[in-house]
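>>> Give me the fold of what follows.
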Amino acid sequence: MKQFFSIFLKIVIPAILIIAIFQFHVLAGIGALAVYVGIAIIRLRVRWYALRGNVAYANGNVKAAQELLDKAARTGKADAKILNGYGYLLLTQGQVEAAEEWVLQALEKSESRQDQMNSKINLSLVLWLKGEQGRAILQLRELNKEMKNTIIYGNLGYFLVLRGYLEEALEYNLEAYTFNGESKTILDNLGQTYYLMGDMEKAQEIYRKLIPMKPTIAEPYYYYACTLEQLDETEEAILQLERALEYEVSLISSIQKSMIEQKLEALRARATVQLDKQASEEEDGFVQTES
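Prediction:
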């Protein structure tokens, strides 16, 4: 129904108006038709830029994607979905102020509930990266009152963990887990919460469910490795850290790649010492038997 109404507004009504103008005056009708065609061409050009930009991003060509989405945004005819996509891309490149400009425009142009939600979620990311963590959390808390979905649960749950509100994070992430226990983000949030609160057995239980789902960011593997380290499962922890290095850290993260590398080096050194000690003990045992 909504799609039909949109077509009615964009095609049927303009067509009726153009016909009416033609009947009033031919030249005026030609002018109106020219304006309508011009607007249609601009809209098609926006879609074309956006489509090519999305394809470039999917192929890993971030520079081309940014250039194309910038062209789409600057036509002034891009809708909220395109502006949000461009804003998020800018965030991933560390261009927070530029991202904020387009995200705010997306919020103004948001017609659907989905577009509004995406704009507000992106705005919360902007606020966090600007150092306004309290406002970012407040933004998502207000949004969470309006609607409940996996993205909001995932983002707010992670913000609470990063902020160190662990008791609240545990309660909220358990609620999120009940809402969607198959979400990689929600599982990672809950696993991190348990780890930071010192409950290694429950953290391990969560990560044993998450890791087979093959997350595509470094954090789950890193925190699973940290959990395994505390449980003295050094060899498995090393394997998880090696997997963590295969992925990038997320846009907002509590870790850096250097932290993964340092922990991996330390655990490899520990494993070497353990092997040397074990070999020495076996050799001593063998010598004692011989004697």
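
>>> from here on, contacts and neighbour counts on C-alpha atoms
Will do.

>>> would you list every one of the helices in the stretch 151-291 of the chain?
Remark: helices assigned in the stretch 151-291 of the chain by DSSP state H, counting those that start in this stretch are 166-179, 184-196, 200-210, 219-230, 234-244, 257-290.

>>> just so I know, which of these lies nearest A28?
Of all these, it is helix 184-196 that lies closest to A28, at 57.1 Å by C-alpha to C-alpha.

>>> Which strands or helices does the closest one pack on?
Packing partners of helix 184-196 (3 or more C-alpha pairs under 8 Å, 6 or more residues apart in numbering; DSSP states H and E): helix 150-163, helix 166-179, helix 200-210, helix 219-230.

>>> quick one, it and helix 150-163 angle?
Relative orientation of helix 184-196 versus helix 150-163 (axes from the mean of the first three to the mean of the last three C-alpha atoms, to 10 degrees): 20 degrees.

>>> if we can go back for a sec, out of the helices and strands packed on helix 184-196, which gets nearest to K63?
Here helix 219-230 is closest among the helices and strands packed on helix 184-196 (C-alpha to C-alpha), at 25.7 Å.

>>> For the comparison step, fold the sequence that follows:
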Amino acid sequence: MVGIVLFFLIVAAVNRNRIYFIRGKIQYGRGNLDEAIKLIRKAVNSGRASIEATASYGFLLFKTGHLEEAEEVLVKAVQKSGTADQRNYAKSNLALVLWKKGNIDEALAMLKEVISEYKTTAVYGSLGYIAIEKGDLDYAMKINLEAYDYNPDDPIILDNLAHLYHLTGDFEKASELFEKLIEKNPRFPEAYYDYGSYLEDTGKYEKAFEMYGRALSCPFYFNSTITKDQVSERRDKVKSLIKTT
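This next block holds a predicted model:
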């Protein structure tokens, strides 16, 4: 009888933790990061959380700037992973922490390893961006084209490839992809900032000014690759160019 009661208590605890995780994901989808962290932390602190919940908690810590704690959580998630998919999911988030800490080579190597056996839109987005930042444009083009083939509708993948075409001077393809991207009304500032940079380089200052303004209306997080100050400076620059043309 005691064993049966204990069994049901364990099942109830597991289900409760699952509910915390699901509620946390819902709050994250709504942009309520603080509430998402509180809920997912409850699931993780129970000791019975899934690897998905633990790695997601690590990512949220990373996104809110708690690098050391995020790294600790994600390293444990990698170590406790029972399957290759679990391990790769945790590593794909750990790589972002390494990148933000300035270890871009290690982050890039880890994501290359992950993508070889765990292809997801999120991993392609992270790898595509970090490859561009690393400056190996040949590899960056290869992986971003592969990412686009995998998911041609994802805003981050679209932004990466459009930005890369801009960097490599293929303005026609850049324009096509940026227009497709903006139609999706992305919720991250880099999309509008990158398009604004392209428009600025092509002399379309008023449109660039508009895009920089839209970038500033987006939420900025610790993992954002640009700052509000950067965007404001570019917007002020094109504003002065508009006045002189």
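
>>> hang on, the earlier thing: got a markdown table for the helices and strands packed on helix 184-196 of structure 1, with mean neighbour count and distance to E242 of structure 1 too?
Formatted as a markdown table, those follow (neighbours: other C-alpha atoms under 10 Å; distance: least, C-alpha to C-alpha, whole Å):
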| stretch | mean neighbour count | distance to E242 of structure 1 |
| --- | --- | --- |
| helix 150-163 | 21 | 24 |
| helix 166-179 | 18 | 27 |
| helix 200-210 | 19 | 16 |
| helix 219-230 | 25 | 9 |
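
>>> how about a markdown table for those, with distance to W128 of structure 1 added?
Output for those, formatted as a markdown table (distance: least, C-alpha to C-alpha, whole Å):
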| stretch | distance to W128 of structure 1 |
| --- | --- |
| helix 150-163 | 9 |
| helix 166-179 | 17 |
| helix 200-210 | 26 |
| helix 219-230 | 18 |
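
>>> These: which one's closest to L143 of structure 1?
helix 150-163 (7.8 Å).

>>> what's the spacing between that closest one and its chain's center?
Offset of helix 150-163 of structure 1 from its chain centre (C-alpha atoms, centre = their mean, to the nearest Å): 11 Å.

>>> circling back to that earlier point, go through the helices and strands packed on helix 184-196 of structure 1 and name the closest to S110 of structure 1.
Of all those, it is helix 150-163 that lies closest to S110 of structure 1, at 17.7 Å by C-alpha to C-alpha.

>>> what sits up against the closest one?
121, 133, 137, 140-141, 143-144, 166, 168-169, 172-173, 176, 179-180, 183, 185-186, 189, 192-193, 253-254 (C-alpha atoms under 8 Å, 6 or more residues apart in numbering).

>>> Give the aligned equivalent of D232 of structure 1 in structure 2.
Aligned against structure 2 by TM-score structural alignment, D232 of structure 1 finds its counterpart in G203.

>>> and the gap between the aligned partner of M200 of structure 1 in structure 2 and L161 of structure 2?
In structure 2, M200 of structure 1 lines up with F171, judged by TM-score structural alignment. Applying C-alpha to C-alpha, to the nearest Å, the value for F171 of structure 2 to L161 of structure 2 is 12 Å.

>>> Ok, G196 of structure 2 next?
15 Å.
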